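Visitor: coordinates only, sequence not included:
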């Protein structure tokens, strides 16, 4: 099951489950601005492509809540 991480790993912007975000195959999570800008649609950790994070319907969030663990790259993300 996807973690649905709560923030952008580059800029630490809040990304609640209903807010659009992008992820790689390892679930590294980024806001649309960082993904399109500095990252050029590539994960800075694995080099994989970034795709839209699936939306978990609200009724399923009750049983399977999003993660509360924040992941942040020290110093932000380098340009791709």
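Guide: All right, it came through fine. Since we're looking at a predicted model, the values are computed, not measured.
Visitor: please make it C-alpha for all contacts and neighbour counts, starting now.
Guide: Will do.
Visitor: ok, residues contacting stretch 8-17?
Guide: By C-alpha atoms under 8 Å, 6 or more residues apart in numbering, the residues outside stretch 8-17 that reach it are 4-7, 21, 28-31, 34, 55-56, 66, 70-73, 76-77.
Visitor: same question, stretch 43-55
Guide: The contact list for stretch 43-55 (C-alpha under 8 Å, 6+ apart) reads 4, 17-18, 20-25, 28, 35, 41-42, 77-78, 80.
Visitor: also this one, for the comparison:
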């Protein structure tokens, strides 16, 4: 099950579970659509993979399967991906 992480790893903006702006790679690295487009060029800086829009968990299931509250932020900042 997806973690539904609460923020962009690059700019730290909030990405609530219902946000259509949340983008993830296959490892669930989570970034906002703006950073994916303007900063990262569509390539995950952690693994070198591409991004897809994060699915939205139905509100009725959030009580039973809550989103993560653990914020992840790249301490070194983010930029175009290095080789994985």
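Guide: Cool, got the structure. Fair warning: this is a prediction, and the values are worked out from it, not measured in the lab.
Visitor: mind checking the TM-score on these two?
Guide: For these two chains in superposition, a TM-score of 0.95 is obtained (TM-score structural alignment, normalised by the length of the first structure); 80 aligned residues with a C-alpha RMSD of 0.9 Å.
Visitor: most neighbours, which of the contacts of stretch 43-55 of the first structure?
Guide: residue 21 (27 neighbours; other C-alpha atoms under 10 Å).
Visitor: distance of the nearest residue in space to that one that is not next to it in sequence from residue 67 of the first structure?
Guide: Take residue 21 of the first structure and drop its neighbours on the chain: the residue closest to it by C-alpha to C-alpha, 6 or more residues apart in numbering is residue 31, 4.9 Å away. The gap separating residue 31 of the first structure from residue 67 of the first structure is 16 Å, by C-alpha to C-alpha, to the nearest Å.
Visitor: quick one, which of those two is more surrounded?
Guide: More neighbours surround residue 31 than the other of residue 31 of the first structure and residue 67, with 23 against 14 (other C-alpha under 10 Å).
Visitor: the more buried one and residue 37 touch, don't they?
Guide: No: if you go by C-alpha atoms under 8 Å, residue 31 of the first structure and residue 37 don't touch, sitting 10.0 Å apart.
Visitor: which ones are touching the most centrally placed residue in the second structure?
Guide: Closest to where the C-alpha atoms of the second structure average out (C-alpha atoms, centre = their mean) is residue 30, at 1.3 Å. Counting by C-alpha under 8 Å, 6+ apart, residue 30 of the second structure touches 5, 7-9, 22-24.
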